[in-house]
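Visitor: Turn this into a structure:
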Amino acid sequence: MFRLSARRCFLHTRPVGQPHIKLPTAGELQTIRTDLTTKGYATFGQLLRPQEAITLGDKFPAIFRGEFDTGVFPDEWHWREGISKESAPREIVNAWKSDDLVASIVLSKELGSLVRAITGWESVRVAQDDLWWKAPSTANSATKGHIDAEYFNFFADNSLLTLWIALDPVGQDNSPLQYIEGSHQWSVGNDSGEIFKKGSEVSGSILTGDEDVFASCPYKYDGLVRSVSVPRGGCSFHLGNTWHGSPPNKDAKMHRRSLAIHYIPGNNSFDLNVKTGYIYGKYRMSDHDSTLYDCFFPQVG
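Guide: Model (predicted):
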């Protein structure tokens, strides 16, 4: 029998500060919904105050050194100071469990309510957060084109919305997020089988040395790639089936740090017919329990 650590089980309820969120107006909200429906992604100019984005970005060195506020390790930690190459891209998954400032944003009820308003879901959970750090002039830091739903195919409901927040000003030279407009319409739900197979194990690095980050995309996308430039604290939203990636950070001085939050419907569950991988398999209490527990998938809206 899997036994929950009390310390881990209540991480999602620990007191953390509240970020200052600039919510979209009614008109901006409608534009976000429309763009998601037609293009598969949407941008919003300023979600976090610039100073808050700077403060979180400034914490990245400590976080990636393993200086965790809670003493709890994140689920994934790629890049070690003194071991990994300085030019290597850096990623931490589910830093909300480890760092209070990250948690204040990821667990924000205000953001959860915004996601509910965008999607129309009755309630909202966090599936995962993702810290990305690409240092200046890192030629091998491109992120290959992919769809996020590919990495969450063990849920019963494949609905997914990703919020990507830029912690540095992101322009054309420091690894802007790129989307293939309309690509969310190439596959529908879990049954498509064309992009990914339900229950398959996702493997291989998400990093690529190809200048064309969508080189592995099986569809024609000529003229459909859109690069997103946003200010510090700006953001974009995209659907789970939207193809996206980012070129390397070619800027000689500018870092590219970001926080992504992947949201799912609050009433979602594990698909008991699907084999769950090592990381998320830890959070299934038994082979017969499909429940997503708040300890690991916090309800935020």
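
Visitor: contacts, neighbours, all on C-alpha from now
Guide: Fine.

Visitor: Quick check: which element contains A88?
Guide: Of the helices and strands defined by DSSP states H and E, none includes A88.

Visitor: For the closest residue to it other than its chain neighbours, give its distance to N174.
Guide: Closest residue to A88 apart from its sequence neighbours, by CA to CA, 6 or more residues apart in numbering: S141 at 6.7 Å. Between S141 and N174 the computed distance is 10 Å (CA to CA, to the nearest Å).

Visitor: got any residues that touch both of those two?
Guide: P248, N249 (CA atoms under 8 Å, 6 or more residues apart in numbering).

Visitor: Spell out the residue ranges of the helices in the protein.
Guide: Remark: helices assigned in the chain by DSSP state H are 6-9, 26-38, 50-64, 100-106, 109-119, 278-281.

Visitor: How many residues are close by the residue nearest to A88?
Guide: The number of residues packed near S141 is 26, by other CA atoms under 10 Å.

Visitor: again, but for the one 5 residues further on
Guide: Counted by other CA under 10 Å, the residues lying close to H146 total 21.

Visitor: And this one, please, so the two structures can be compared:
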Amino acid sequence: MLDQTRIDTFRRDGFVIIRNLLSGAQVEVARNRFEPLFQGRFETGIYPDEWNWQEGRDPPDRTRQICNGWKSDRTIARIVLSACVGELCAQMGGWEGARIGQDNVLWKPPGAKSLGFHQDDSYCHWVVPAGYITCWMPLDATTAAGGTIEYARGSHLWPLSLPKGKFHAPEDYHATLREAAAEAGGTIDIVPIEVAAGDAVIHHGRVWHGSGPNSAAVPRRALVSHCISADCRFHPTEVSYVYSRYRRRGDLDMDESFFPILWRADGYRTPWLASL
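Guide: Below is the predicted model of the structure:
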């Protein structure tokens, strides 16, 4: 899937579209897992690491998000932990291999508000070497009016920023982008991604991205794999309030029970993934 043209596009723009990554059958079965997940019916009996929207608790006009849904649902796991996703991210990152850092299960229903612009790497301080390569996989055809993901082309070349502004439902979801561009002396070139269900986008951890409100009559659902290098270890002092709980005392190695290796150039893949 990766020829030199796609690699060059990624290096220039900070993102690249990959067509037909998921089959129609994969898309359909993944869509069917969204309602059970967000209703708290977890196939494995294990809660996800983050469950940011719950029915009856949170406003209906918010984007619904679960992080590490792979721990709760085997269908989600088979997609976000695939060898194909790992290989794409490793090759774009220039790594010998890739492991999962975190996944997202995202559901933006009609009427849902925006998500603020941000850099994923602002939240990747807890591993060494730091830095995500992300595979974003829409399960619905996306449109600019439907709250699709938007990228600021070339912004991965700007400095890394600390987290800025409000992430969920900001009044002006471009405000943080404008602030970052002013600090970097950069030019803003926003690209809304309009692709078919089953296509994907690979993006750099430093590229600025966000999404507007869903003004369409259909939902926008997506699965996301945030990959890190296979040789990552926990940072000795920097802590993630969620993910550092998986660090063993006195040991910086990342346990493959929680951060499995999806693909490695020597053919290795975490053995238990074969049972999904």
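
Visitor: circling back: taking the helices of structure 1 together, which one is wrapped up most tightly?
Guide: helix 100-106 (a mean of 22; mean count of other CA atoms under 10 Å).

Visitor: circling back to that earlier point, need the helices of structure 1 in CSV with distance to F296 of structure 1, can you?
Guide: Shown next, in CSV, are those (distance: least, CA to CA, whole Å):
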stretch, distance to F296 of structure 1
helix 6-9, 8
helix 26-38, 27
helix 50-64, 20
helix 100-106, 13
helix 109-119, 16
helix 278-281, 9
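
Visitor: can I assume T276 of structure 1 is in contact with F154?
Guide: Yes. Between T276 of structure 1 and F154 a contact is recorded at 6.0 Å, counting by CA atoms under 8 Å.

Visitor: More neighbours: these two, which one.
Guide: Just comparing T276 of structure 1 and F154: by other CA under 10 Å the higher neighbour count belongs to F154, 25 against 21.

Visitor: Show me what that one lines up with in structure 2.
Guide: Aligned by TM-score structural alignment, F154 of structure 1 pairs with W126 of structure 2.

Visitor: Where in structure 2 does stretch 261-273 of structure 1 fall?
Guide: Mapped onto structure 2 using TM-score structural alignment, stretch 261-273 of structure 1 covers residues 225-237.

Visitor: and that stretch, how far from the chain's centre?
Guide: Stretch 225-237 of structure 2 sits 15 Å away from the centroid of its parent chain (CA atoms, centre = their mean, to the nearest Å).

Visitor: Stretch 16-26 of structure 2 maps to which residues in structure 1?
Guide: Under TM-score structural alignment, the match for stretch 16-26 of structure 2 in structure 1 covers residues 42-52.

Visitor: Likewise for stretch 77-91 of structure 2?
Guide: Using TM-score structural alignment, stretch 77-91 of structure 2 pairs with 103-117 in structure 1.

Visitor: what's the spacing between the matching stretch and its chain's center?
Guide: From the chain centre to the centre of stretch 103-117 of structure 1 is a distance of 14 Å (CA atoms, centre = their mean).

Visitor: What of stretch 46-58 of structure 1?
Guide: In this view, stretch 46-58 of structure 1 has its centroid 17 Å away from the chain centroid, taken as CA atoms, centre = their mean.

Visitor: Give me the contact list for stretch 55-63 of structure 1.
Guide: Taking CA under 8 Å, 6+ apart as the rule, stretch 55-63 of structure 1 contacts F68, D99, L101, V102, L167, D168, R257, S258.

Visitor: between these, which is nearest V225 of structure 1?
Guide: Distance to V225 of structure 1, by CA to CA, is smallest for S258 among the contacts of stretch 55-63 of structure 1, at 20.5 Å.
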